[in-house]
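Undergrad: coords below, sequence missing:
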């Protein structure tokens, strides 16, 4: 039977205290990280609200012009690839 004064009991209590301190430290880190995560999520929501779709700022005529340019470039690429075959 182990007594309160045995070396094994003292070592066990010392290690148990160390574990308790480590657990408390980890709980504190978790709380800090949860707070930081919350702040980052809030900041991200603000940024997302401020963003707009690239095409929402472009008029319909500008969209058609861009589409025409893209289609023209695709056509040129296709012709170039066909010429090289």
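TA: It's in. Keep in mind the model is a prediction, meaning the values are calculated, not measured.
Undergrad: all contacts plus neighbour counts: C-alpha atoms, from now on.
TA: Fine.
Undergrad: and residue 55, how many neighbours does it have?
TA: 10 (other CA atoms under 10 Å).
Undergrad: now it, nearest residue through space, not along the chain?
TA: residue 63 (7.5 Å; CA to CA, 6 or more residues apart in numbering).
Undergrad: against residue 73, how distant is the one you found?
TA: 15 Å (CA to CA, to the nearest Å).
Undergrad: ok, longest helix in this protein?
TA: Longest helix in the chain by number of residues (criterion: DSSP state H): helix 7-50.
Undergrad: dropping in the other structure now:
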């Protein structure tokens, strides 16, 4: 009986082809795949953030120009009403 237990344990724990070793390798491969996917997603998020920042800066500049035009038009409108 003890010999059967030893054989079963040895087959599970065999360094090259044991079930535990194979399971560990499989899980390690999955972890590496998930880690790679996370890195790819983080790169995509960083690129998206950079695009949004550029768009925000462009919109902010446009808003400033429009506010200047509104002020100019309001000032000119007041001047024409006074004369």
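TA: Ah, there it is. Small disclaimer: the values here were computed from a predicted structure and weren't measured.
Undergrad: how alike are these chains, TM-score-wise?
TA: Comparison of the two superposed chains (TM-score structural alignment, normalised by the length of structure 2) gives a TM-score of 0.62, and 62 aligned residues with a CA RMSD of 2.3 Å.
Undergrad: average gap between the longest helix of structure 1 and structure 2?
TA: On superposition with structure 2, the mean distance recorded for helix 7-50 of structure 1 (mean CA distance after the TM-score superposition for structure 1) is 0.5 Å.
Undergrad: picking up where we left off before, centre of the chain to the helix or strand containing the residue nearest to residue 55 of structure 1, how far?
TA: For residue 63 of structure 1, the element it lies in under DSSP states H and E is helix 60-83. Offset of helix 60-83 of structure 1 from its chain centre (CA atoms, centre = their mean, to the nearest Å): 36 Å.
Undergrad: just checking, what packs against the longest helix of structure 1?
TA: If you count contacts as 3 or more CA pairs under 8 Å, 6 or more residues apart in numbering; DSSP states H and E, helix 7-50 of structure 1 packs onto no helix or strand.
Undergrad: what lies in contact with the helix holding residue 63 of structure 1?
TA: Contact with helix 60-83 of structure 1 is made by residue 55, as judged by CA atoms under 8 Å, 6 or more residues apart in numbering.
Undergrad: again, 10 Å this time
TA: 55, 56, 57, 58, 59 (CA atoms under 10 Å, 6 or more residues apart in numbering).
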